[in-house]
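[1] For reference, the sequence and a predicted model appear below.
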Amino acid sequence: MVRMSAEERRESVIRAAISEFALGGYHGTSTEAIAKRVGVSQPYLFRLFKNKRELFLAAAQRCLEETPRALADALEVGSDVTPKEAMAAAYMGLIDDREQLLMQMQTYVAVASAEAAGDHEFGDAIRAAWAEIWDQAHVALGGARDTADFAGCGMLICVLVALGFPRDHRVWSGLNMAELDAVRR
């Protein structure tokens, strides 16, 4: 049996946390379920992360880190599509991962819930990561209006995918999905 390093175990806990939090949200997911999924004890889990909040934020950060990385990769590839098309196709690739999509949505809900309860610090790291995505799109697209349109379409796509609307449903009609699918190929 090969023994994992502490860093490898930490990574496996973050991946398990994403899976569990994606389905149950922050309040509906127990650290016991995460520990069980990884095959560690809760006390070991709390040696890696001091509390559930720290673990959730690590999982949320991981999801949010993947977006700017995917967008940057899409922009680096020389192609005949616009930066907006390249980034949109990259984003569609990310949200094809249902756990990634649901974790992203659960992150927004957790921050909103914390804010409503008076905990304004909880969302600081999430807002910073989201602002990085905004800034990256803004630089690539060159304007606030184009950036807002891009982010707005991205959020609409998240909602439509999360709700399970098939791509041929009328609610997708304002989005050029055929164009995005062609760019992704």
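    Yep, that arrived. Numbering: from 1, shown residues only.
[2] Only C-alpha atoms from now on, for both contacts and neighbour counts.
    Noted.
[3] ranges for the helices of this protein?
    6-28, 31-38, 42-48, 52-76, 83-95, 98-116, 124-141, 144-162, 177-184 (DSSP state H).
[4] And for the last one, what's in contact with it?
    Put plainly, it is helix 177-184. 81, 85-86, 88-90, 93, 167 (C-alpha atoms under 8 Å, 6 or more residues apart in numbering).
[5] Second structure follows, compare the two:
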Amino acid sequence: MAGKRPRVGIEQRRREILEAALKEFSHKGLHGGSTVSIAKDLEISHPNLFRVFPTKRELFIAVLEEAFATVERQMLMAGESAEDRPLETMAEAWGALMGQRELMLILLQGYAASEDPVIRDLMHRWTQETFERVEAIPNVDTDMAHDFFSAGMLYMVAASMDLPARAAHDAWAERFLASGA
């Protein structure tokens, strides 16, 4: 039994599956991502993966929800607790999140998978809640929230193309990223 993996608890297994699924789904999307590949990467059986997440859609949604929680913890809560310059605080946090390219990609994959009504409703709800939380920050009006959200979406697309890494060697990428800062 030399090749057998040690048993782990369900919470640890869930975390491992979510991490592997983020890698798979962020690059290949809901329909292109493979639960077989995720199980293989983790060296677990396909049925064991489905014991934790009964469907591929449920796994994809769980990955999105983890991404939403990361954005909330690292960006929204920082802006909401900032005593002054909350939008700048959130912009700096979003800039740091852009360094997590797979996070940016999974958010885009969520929007891309919105032909599925369950995922569309999830993305709609998250987008609405995020926008309304930005809008509710003291001294931030609807126009400011809109501009902030729009710029964030643009930079999310830039991060998905890996423009921050290219900016050092690509003058247009540097100008593009600097134009909204």
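    Structure's in. What do you need? What you are looking at is a predicted structure, and each value in this text was computed from that prediction instead of being measured.
[6] related to what we said a few turns ago, return the most buried member of the helices of the first structure.
    Burial among these, expressed as mean neighbours by mean count of other C-alpha atoms under 10 Å, is greatest for helix 83-95, which shows a mean of 20.
[7] average offset between it and the second structure?
    In this overlay with the second structure, the average offset of helix 83-95 of the first structure from its partner residues is 0.7 Å by mean C-alpha distance after the TM-score superposition for the first structure.
[8] so what does that helix touch, helix or strand wise?
    helix 52-76, helix 98-116, helix 124-141, helix 144-162, helix 177-184 (3 or more C-alpha pairs under 8 Å, 6 or more residues apart in numbering; DSSP states H and E).
[9] Mind putting those helices into a markdown table with distance to residue 13 of the first structure?
    Shown next, in a markdown table, are those (distance: least, C-alpha to C-alpha, whole Å):
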| stretch | distance to residue 13 of the first structure |
| --- | --- |
| helix 52-76 | 9 |
| helix 98-116 | 15 |
| helix 124-141 | 19 |
| helix 144-162 | 24 |
| helix 177-184 | 31 |
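[10] of all those helices, which lies closest to residue 41 of the first structure?
    Comparison of these against residue 41 of the first structure by C-alpha to C-alpha identifies helix 52-76 as nearest, at 14.0 Å.
[11] Check what contacts the closest one and list those residues.
    14-15, 17-18, 21, 26, 31, 49, 83, 86-87, 90-91, 94, 100, 103-104, 107, 125-126, 129-130, 132-133, 136.
[12] which residue lines up with residue 39 of the first structure in the second structure?
    Alignment note (TM-score structural alignment): residue 39 of the first structure maps to residue 43 of the second structure.
[13] any idea how far its match is from residue 50 of the second structure?
    Here the distance between residue 43 of the second structure and residue 50 of the second structure works out to 14 Å (C-alpha to C-alpha, to the nearest Å).
[14] Aligned to residue 101 of the second structure, what sits in the first structure?
    Using TM-score structural alignment, residue 101 of the second structure pairs with residue 98 in the first structure.
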